[in-house]
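1. can you look at this prediction? I've put the sequence above it.
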Amino acid sequence: MQVLRIQANLPETLSDTHIIIYVNHFRDTTMKLYIHVPFCHSKCAYCDFYSTPRKEWMEAYTDALINEWRVRSETFDEGIDTLYFGGGTPSSLPHALLKRIIDALDLDTRLLREATIEANPEDVSMEWVRFIVNETPLRRVSMGIQSFDDSELHTVGRRHTAARAIEATETLRAEGIANISCDLIYGLPGQDMKSWKRSLSTLTGLRPEHISAYLLSYEPGTRLFAMLDKGKIEETPDEVVEAMYAHLCEVTAKEGYLHYEISNFALPGKEAIHNSSYWDGSPYIGLGPGAHSWDGTKRSANPCNLKKYIEGNGSGVNETEDETIENLFNDMLITRLRTARGISLDEISEKFGKKMAETFKEESTPMIEDGRLVLTPDHRYAIPENQWLTSNAILLELIKV
């Protein structure tokens, strides 16, 4: 069995006979804004996101980013209702530069339904949190903890300890952050069921509003991939990964978290609004090197090149990707079927026509019969929770090549 390994947000476990329907956030005409901060203290062994340790470029990056926003914000009239600082490590930006960016955005905070910044535990000090609360509209912090086992953290190049992660979470809470998201990774080198259970128990005991739990992915070009290739570490066996995933689903459900997307769990009403836009097709704009955008009909991206981004002052670097009907259909299918809500024939028909919807219905029928797909009470097609870990194989049978 090939499990789904992904990297880069239900009150009880879904089964073949019991389906919990997740009511998604309504889709509207507002725009989501993502800002990629490409700076990191150091590169984690598993990470293939674009980042650099060149902190001397932070000020020039800020100038270019502000100019990119000035140019691109003239191309749309929608208000911004979610703001997300991702990376990289946004918490590594000096306070003054982060404040400059936020001031330049000049967003109507009355429209903001969610404003998030990613942070690493080692950056979360009382001073930093007070700055976030008092000087910015950011009220949601997404923190990359990954594990509460120090040996596992050391193996993958994380700079914090388990104790520091706990302290950071407590500091966020004590200083007024009421919406916290924390990341964990399972399938780490040397990790077993005992350590995974301990990490998950520790995190749920801290009661973050949101949990993202990712199965480790060995991405080409990363140090971890090289270590695997040289035989220095071994990939976690599929049967152990499956047991880890089953335990994850069981514990989060018991603790009251909704499993609303393959890797994301939330207390009721705390689902990630911004990240949900990636799965429901809402338009979003991405600023910074390596950031992607989607206007509802076409995708575009900034190259992963900070030097080029700065030299162009953030302008003229955005490249549009050609999209075929098949690609658009595949994108819609893959993103919707990542969620508990799934996809409906009406949604397919509205965008791609009745013929495409009928074809999907015919192709999905045998999958419903053998339990790889389910038809929910409101006539939506979804992958059951117990099949999400192997959803790649299901999607490969449905996408258009």
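-> Nice, thanks for sending it over.

2. only C-alpha atoms for contact and neighbour calcs from this point on.
-> Will do.

3. look up how far Arg54 lies from Asn313.
-> Here Asn313 is placed at a distance of 17 Å from Arg54 (C-alpha to C-alpha, to the nearest Å).

4. what about the strands in the stretch 51-200 of the chain?
-> 80-87, 114-119, 140-146, 179-186 (DSSP state E, counting those that start in this stretch).

5. can you put those strands in CSV and add distance to Met356 and mean neighbour count?
-> Formatted as CSV, those follow (distance: least, C-alpha to C-alpha, whole Å; neighbours: other C-alpha atoms under 10 Å):
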stretch, distance to Met356, mean neighbour count
strand 80-87, 32, 23
strand 114-119, 35, 21
strand 140-146, 38, 24
strand 179-186, 37, 22
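
6. could you redo these as TSV and give each row distance to Lys400?
-> Formatted as TSV, the strands of the stretch 51-200 of the chain follow (distance: least, C-alpha to C-alpha, whole Å):
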stretch	distance to Lys400
strand 80-87	31
strand 114-119	35
strand 140-146	35
strand 179-186	31
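
7. of all those, which one is nearest Glu350?
-> Of all the strands of the stretch 51-200 of the chain, strand 80-87 sits nearest to Glu350, with 25.4 Å by C-alpha to C-alpha.

8. then this one, side by side with the first:
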Amino acid sequence: MAGLYFHIPFCFTRCGYCDFYKTTRLEFMDAFLKTLFSEVDHYKEDFNHPLSSIYFGGGTPSLVKGADFAALFAAVKSAYHLQSDAEITIEANPDDLTAEYLDDLLELGFNRISIGIQSFHQRDLQEMGRRHNAQQARNAVELAWQRGFRNIGMDLIYGLPWSSTAYFKQNLEIFTQLPVQHLSAYHLTFEEGTPFHRLLKKGIYQEVSEEDSLEQYHLLRAFTRQKGFEHYELSNFCSPGFRSRHNSSYWNGVPYLGFGPGAHSYFGNTRRWNKSDLNLYLQGDWTKVCEEEQLSEADAFNETLMLGLRTCEGLDLKEMRTRFPKFYATLMEQSSRWISGAALVHENDRLFCTPGSWFVVDGIIEDLFVSE
């Protein structure tokens, strides 16, 4: 099994927290799509895995017209082996979702939609630079359900410096009332190079306290349990049977091929990425656009460790013994203190986080990393 990822780098406006590659130069959309078709064709000989998922991320994929998606799907189907039951996801902004557009998406073959809500509070949306309002956020989810989507995801952000735990609780209360099957909830991080990071450095924003962060995380877990969701990855929750197949492929080391500026690919021990430069991308010289590296044994170990401990299943220790005999003893020795401190559990030949320790899993992972 494998997946395709399409990075659509266009946005009407820039959100202050986002560090994904994007541009507001929508006049380049047609040229971008033409180059995207060329890239899809260029790599067809390199990637012959059966495709179980396609994911359109961004940026704002919902800025792409239905007719352009139709042509792109035709190109994909002629160049790659797309399984009949493949999960096909589009990320969408609430204010892009009309009944007509949702009908078009369903007819094209999209069977999963991820709606960038972020918050149901107007001030939050304004501070973040979102272009939809609080009512549009709620209406978009309900409209997607009414038009026939039965696999709907939404995003929320918590840990907002101007907001409060009470407001985040209200967001969660609204979430439990909506017909969604998947929730991605991220604690705000001040990524270097973003407007929010600059505001943090100026002292205009301050990071929320660790106590507030932890309280909001526990609220998140409580409300998702109330809705019957499973917490299957650090930031992801879903109804049983509705895990994101595409994102799960990342965490499980399944090959994927990425298209568009800033997109990444992974197969075998090869990691490939396109430079985050639309002007360069539009030239279509893939020897200049694309860079790649071969993962060392330590790199592959660290990546497997990081991805595994972020999931509810954790690390398969049998696999770690087989793939990384050089580092296995070190892993078990280093993890022993986390096990004795009840942050990790070693059970049935698996190593995984306890629910409480997931909030600090990045520190655990960093402690377990190895070097050559």
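-> Right, received. Where do you want to start? The shown structure was predicted, so the numbers you read here are calculated from the model rather than taken from an experiment.

9. compare Asn313 and Arg54 of the first structure and say which is more crowded by neighbours.
-> Asn313 (19 against 12; other C-alpha atoms under 10 Å).

10. so that one: helix, strand or coil?
-> Following DSSP: H, G, I helix; E, B strand; the rest coil, Asn313 of the first structure is assigned to coil.

11. surely it touches Trp69?
-> No: between Asn313 of the first structure and Trp69 there is no contact under C-alpha atoms under 8 Å: 10.7 Å.

12. ok, now which ones touch the aligned partner of Gly314 of the second structure in the first structure?
-> Aligned by TM-score structural alignment, Gly314 of the second structure pairs with Gly342 of the first structure. Listed by C-alpha atoms under 8 Å, 6 or more residues apart in numbering, the contact set of Gly342 of the first structure reads 336, 380-383.

13. 7 Å instead, please
-> Contacts were defined as C-alpha atoms under 7 Å, 6 or more residues apart in numbering; by that measure Gly342 of the first structure touches 336, 380-382.

14. aligned to Cys18 of the second structure, what sits in the first structure?
-> Counting by TM-score structural alignment, Cys18 of the second structure lines up with Cys47 in the first structure.

15. in space, what's closest to that match - neighbours in sequence excluded?
-> In space, and not counting its chain neighbours, Cys47 of the first structure is closest to Thr222: 6.4 Å by C-alpha to C-alpha, 6 or more residues apart in numbering.

16. what does the one you found align to in the second structure?
-> Aligned counterpart of Thr222 of the first structure in the second structure: Thr194 (TM-score structural alignment).

17. okay, now its match: neighbour count?
-> When neighbours are counted by other C-alpha under 10 Å, Thr194 of the second structure comes out with 17.

18. what's the distance between it and Lys201 of the second structure?
-> Going from Thr194 of the second structure to Lys201 of the second structure by C-alpha to C-alpha gives 11 Å.

19. for Asn252 of the second structure, same thing?
-> Here the criterion is C-alpha to C-alpha. By it, Asn252 of the second structure lies 36 Å from Lys201 of the second structure.

20. need the contact list for Thr35 of the second structure.
-> If you count contacts by C-alpha under 7 Å, 6+ apart, then Thr35 of the second structure has 282, 284 around it.

21. just give the nearest non-adjacent residue to Glu118 of the first structure, would you?
-> Excluding the flanking residues, the one nearest Glu118 of the first structure by C-alpha to C-alpha, 6+ apart is Ser142, at 4.6 Å.

22. show me where the stretch 251-400 of the first structure has strands.
-> 258-261, 264-266, 284-287, 292-294, 299-301, 319-321, 343-344, 374-375, 380-382.

23. for Tyr186 of the first structure, which of those is the nearest?
-> Per C-alpha to C-alpha, nearest to Tyr186 of the first structure of those: strand 264-266, 13.4 Å.

24. can you say which helix or strand has the aligned residue in the first structure for Tyr217 of the second structure in it?
-> In the first structure, the residue paired with Tyr217 of the second structure is Tyr245, using TM-score structural alignment. Assigned by DSSP states H and E, Tyr245 of the first structure belongs to helix 238-254.

25. before we move on, back to that, gap between the residue nearest to Cys47 of the first structure and Pro303 of the first structure?
-> Distance check for Thr222 of the first structure against Pro303 of the first structure: by C-alpha to C-alpha, it reads 19 Å.

26. again with Asp63 of the first structure
-> Taken as C-alpha to C-alpha, the span from Asp63 of the first structure to Pro303 of the first structure is 17 Å.

27. and if you look at Ala382 of the first structure?
-> Relative to Pro303 of the first structure, Ala382 of the first structure is positioned 34 Å away (C-alpha to C-alpha).

28. the two: which is more packed in?
-> Ala382 (24 against 17).

29. against Phe73 of the second structure, how distant is Leu36 of the second structure?
-> Noted for Leu36 of the second structure: a distance of 12 Å to Phe73 of the second structure, by C-alpha to C-alpha.

30. swap in Gln83 of the second structure?
-> According to C-alpha to C-alpha, Gln83 of the second structure and Phe73 of the second structure sit 13 Å apart.

31. okay, these two: which has more neighbours?
-> Neighbour totals were compared for Gln83 of the second structure and Phe73, and Phe73 leads with 16 against 13 (other C-alpha under 10 Å).

32. please say which position in the first structure the more buried one maps to.
-> Aligned by TM-score structural alignment, Phe73 of the second structure pairs with Ile102 of the first structure.

33. then Tyr43 of the second structure?
-> Using TM-score structural alignment, Tyr43 of the second structure pairs with Arg72 in the first structure.

34. burial of that match, as a residue count?
-> Quick note: Arg72 of the first structure (other C-alpha under 10 Å) scores 16 neighbours.

35. check Ser296 of the second structure too.
-> So Ser296 of the second structure, with other C-alpha under 10 Å, has 13 neighbours.

36. from Gly286 of the first structure, how far out is the residue mapped onto it from the first structure?
-> Using TM-score structural alignment, the partner of Ser296 of the second structure in the first structure is Thr324. Thr324 of the first structure sits at a distance of 22 Å from Gly286 of the first structure (criterion: C-alpha to C-alpha).

37. over to Leu33 of the first structure?
-> Leu33 of the first structure sits 6 Å away from Gly286 of the first structure, going by C-alpha to C-alpha.

38. neighbour count winner among these two?
-> Gly286 (24 against 20).

39. the second structure: which residue goes with that one?
-> So Gly286 of the first structure corresponds to Gly258, using TM-score structural alignment.

40. run through the residues that contact that match.
-> Counted by C-alpha under 7 Å, 6+ apart, Gly258 of the second structure has contacts 4-6, 264-265.
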